[in-house]
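here is a sequence together with a model predicted from it:
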Amino acid sequence: MNRQCPFAIDALGGDVHAEAARVREQGPATRVLLPGGVSAWAVGRSADMRRLLVDPRVSKDAYRHWPAWISGEVGEQWPLAIWVSVQNMITAYGSEHARLRRPAAAAFTARRAAGLRPRIEEVVGELLEDLAASAPGGAVDLRTRFAHELPTRIVFELFGIPEHSWGPLHKIINAFFDTGITAEEAQRNAADLDVVMADLVAHRRRHPGDDMTSALIAARDTTTDPRTATDARTATATATAAADAGAGAGAEGAGAGLSEKELVDSLILLFTAGYETSVNLICTALHELLRNPAQLALVRAGLASWEDVVEEALRIEPPAFYGLLRFAVEDIDMGEGVVIGQGDPILISFGSAGRDPEVHGADADRFDVLRATRGQHLSFGFGTHHCLGATLARLECAVAVRRFFETFPAASLAGVGELGRVESFISNGLRELPVVLGPRAPVAD
């Protein structure tokens, strides 16, 4: 079975669920071709994924454990190179992963995320007011006007990103998840990202504030080389303020040992993942309830919670469908005659896990807020690489969906038929969500 013919992953994600079913049917792991002709093993069964995601023989460090990357056979010209070339906790292994995760975890705690609820409620209220005023009873694209705007404001405020960088960053992030991009476009996008990030870090060094970027810069600058900080005392005060605001004990000094590239790459990971994940999740939850009114009725009757909606949305349509890339540190016997060879890349199909019939039953493709296994998904990863932003994404989605249906109780989908999806096999979300708002609910005195 190690010599089976691989099939090509659709770079544009045309039918990711059918593709995932094929991966599951092939066995515990099957050969696939990624864009650019890179060969990998795809894993689509939930139990196999859970085993691999905690297996110390599986690494995410291409510089140490992917021979094709080390030798230059696959290099920066690969269209998806940015997914393995960045140096942050998502691409680290072992003690390096712990070192790089520590400062981010200290600054991005569940407590800090929960503390954002008042601001999330405020932003959601503002966006709903805008919808009601600009399109009373009319049709709007909820992805653009609502699902996109909420995480943009929250995440960009959380990281202290100046508004002049919002537009360029949106363009860069969209290209980041475009897996049909050419090598030339990918390299231009990476160069643009370097410019924007250099500007952001320089801006926050000159003007530190109570934000995660300033806290991470302060931790790095005051513990590695204080001379790189504009004002070491200001930097220390910023890190302390971040800790007091909910960053958790140890935020100050947590960046010890970070290089400048690791600092920048960590920031790229945190706000990129935080933005794209939430946009897709909010869209999915809204869409599923709009096209399944009986499910919405269960929530309104108190038989299910908005948190149940979020978990079932995560299960049926994970915001990120595939995880790139992991590498076998040594040969891994997957069973059924399949051995992933040392140095081979591994593609984890988080989307496949959510619809694995072995876990979720024969009706795994059906949205059901009462499903007993709704929380048994891998949409935020598993093990040491579990997503730090999971609490924030869940909170944003629950608040957004609850407030939307409270404000527009008669909202309905505009038109019929399947909606287009983003052209990516990594990012998994709707390209647009056209909705007729209907009359607004009476405003309480």
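Yep, it's here. Numbers count the residues shown, from 1 in each chain.

going forward, measure contacts and count neighbours with C-alpha atoms only.
OK.

looks to me like residue 327 is in a strand.
Yes - with DSSP: H, G, I helix; E, B strand; the rest coil as the criterion, residue 327 is part of a strand.

how close does the closest residue to it other than its chain neighbours sit to residue 45?
Nearest residue to residue 327, sequence neighbours excluded (CA to CA, 6 or more residues apart in numbering): residue 345, at 4.5 Å. Distance of residue 345 to residue 45, given as CA to CA, to the nearest Å: 17 Å.

got another one to weigh against that:
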Amino acid sequence: MSSPTPPVPHVIDPAGGCPHALNARLRARGAVAEVVLPGGVPGAVVLGHDALKEFLAHPDVAKDARHFPALHDGTIPPDWPLRVFANAQGMHTSDDADHRRLRSLVGKAFTARQVERLRPRVEELAAALLDDLGRAAAEAPGGVADLHAHFALPLPMSVICELLGVDPEHRERLHRLTNTVIIATDVTPAEKMAALQELVGLIGVIAAARRETPGDDLTSALIAAREGDGDRLSEAELIGTMRLMLVAGHETTLNLITNAVRALCTHRDQLALVLEGKATWSDVVDETLRWDSPVSWFPFRYPTRDLDVDGTVIPRGTPVLAGYSAAGRDRAFHGPDADRFDVTRPTAARSLSFGHGAHYCMGAPLARLEATIALERLFARYPDLDLAVPEPEIPHQRSFISNNVQSLPVRLVRE
């Protein structure tokens, strides 16, 4: 009897879109799938909850791209768009002692105590933005306003920029550039490289301003940081760390807030549970993180040896994507109704959307604080808020990495 034919690797569509149907098809084959990355580069994605949890914390899995031979031996061209992930320098692409050194320089700003101190400012920003949302709806035809543009984006963008000491005049440009460099996966290599150069230059300008006039902000602290041996961030590490915090500090929280609002508007029974006090806004955040993770498939990790993950061998040096959106709906872990949005789900808080292991997202407490305040204040002010168009008609981001929609048209008063 002949052995079964192995499945053909999935060719990733750079335009991305809603990931859940694809995740279900691939997960039906197993917890790990071979993929072909844009540019024809072979890779893999880990899709199952248990397999991903094991992989993220495995001692033989690295983040440093020196473990990705094809990136350096001429196999992959210099203008490969996904090089921006592999070549970045910072704690998200480092391992072991380097990772601990870089993480320690940033971590003090994101302790639970430090984050809680930000609560009054987040509440103040949320209130002002809800006023802006109300004005936008009142002035728009049909009372339709874009919640993405007027609330879900400017709230986390303002918070992370204030933390980093970024002047307001740079914020719109920073969002546009980080979206092109990190989020959009359907742009040309030339567009991505041009945006990357512009972004690095802009971050350099921001850092230079803080060198010239240090303040009570994280960028000034990073510039001045010393460890016990007198080490400080190199310029590349500083730029890479700031880039990471700018992207992770607003894009993921933007997605979390937007995805939660879409879920609640299309599951009014779940919204009613919260408004009636039978569930909390923290429950909503947990279930949204699981059910519609802000990040779909995130690059890259590299096995430092041939690695067996749930019965599939991933060869050494393979660029591997973490399939957060797939793991969130893994029925083997979250139950047979994992496709259902349920704010009372007991496993929701155990999702992997913020990662696992040494690289667990240190900004998770801040993201949770921002999203919880945003949702609570939004529905307290506008309890009848609803989508202005059918949810399936809202266009998704053109990305296989980020999981969100391009805009979120809402009415603040139901018709």
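Everything's here; your move. All of these numbers come straight from a predicted model, not from anything done at the bench.

give the aligned equivalent of residue 40 of structure 1 in structure 2.
Alignment of residue 40 of structure 1 against structure 2 is given by TM-score structural alignment, with residue 43 as its counterpart.

for that match, helix, strand, or coil?
Counting by three-state DSSP, the three-state call for residue 43 of structure 2 is strand.

let me know the helix or strand that residue 22 of structure 2 is in.
Secondary structure assignment for residue 22 of structure 2, by DSSP states H and E: helix 20-27.

next, the mean deviation of the following helix or strand past that helix compared to structure 1.
With elements assigned by DSSP H and E, the helix or strand that comes after helix 20-27 of structure 2 is strand 32-37. Using mean CA distance after the TM-score superposition for structure 1, strand 32-37 of structure 2 ends up 1.1 Å from its aligned counterpart in structure 1, as a mean over the superposed pairs.

counting by contacts, list what strand 32-37 of structure 2 packs against.
Judged by 3 or more CA pairs under 8 Å, 6 or more residues apart in numbering; DSSP states H and E, strand 32-37 of structure 2 is in contact with strand 10-11, strand 41-46.

so how far is it off the chain centroid?
20 Å (CA atoms, centre = their mean, to the nearest Å).

list the contacts of that strand.
Outside of strand 32-37 of structure 2, the residues that reach it under the criterion CA atoms under 8 Å, 6 or more residues apart in numbering are 8-12, 26-27, 42-48, 51, 309-310, 312.

same check, this time on stretch 71-82 of structure 1
Contact partners of stretch 71-82 of structure 1, identified using CA under 8 Å, 6+ apart, comprise 35-36, 38, 68-69, 85, 179, 181-184, 186-187, 190.

which ones among these lie within helices?
In helices, defined here by DSSP state H, the members of these are 68-69, 85, 183-184, 186-187, 190.

trace residue 427 of structure 1 over to structure 2, please.
Under the alignment (TM-score structural alignment), residue 427 of structure 1 pairs with residue 402 in structure 2.

quick one: that match and residue 183 touch, right?
Yes - in terms of CA atoms under 8 Å, residue 402 of structure 2 counts as a neighbour of residue 183; the distance is 5.9 Å.

these two: which has the busier surroundings?
Neighbours per residue (other CA atoms under 10 Å) separate residue 402 of structure 2 from residue 183, with residue 402 holding more: 28 against 21.

what about that one, distance to residue 297 of structure 2?
7 Å.

circling back to that earlier point, angle of the helix holding residue 22 of structure 2 against strand 41-46?
For the pair helix 20-27 of structure 2 and strand 41-46, the angle between their directions (axes from the mean of the first three to the mean of the last three CA atoms, to 10 degrees) equals 90 degrees.

what's around the aligned partner of residue 11 of structure 1 in structure 2, how many residues?
Matched to structure 2 by TM-score structural alignment, residue 11 of structure 1 sits across from residue 14. Close neighbours of residue 14 of structure 2, defined as other CA under 10 Å, add up to 17.

quick one: contacts for residue 14 of structure 2?
Residues counted as contacts of residue 14 of structure 2 (CA under 8 Å, 6+ apart) are 38, 185-186, 398-400.

of those residues, closest to residue 200 of structure 2?
Taking CA to CA as the measure, residue 200 of structure 2 sits nearest to residue 185 out of those, at 18.7 Å.

show me the residues around the closest one that make contact.
Applying CA under 8 Å, 6+ apart to residue 185 of structure 2 gives the contacts 14-16, 81, 398-401.

what's it aligned with over in structure 1?
Matched across to structure 1, residue 185 of structure 2 falls on residue 179, judged by TM-score structural alignment.

what's the answer for residue 57 of structure 2, then?
Across the alignment, which pairs residues by TM-score structural alignment, residue 57 of structure 2 is matched by residue 54 of structure 1.
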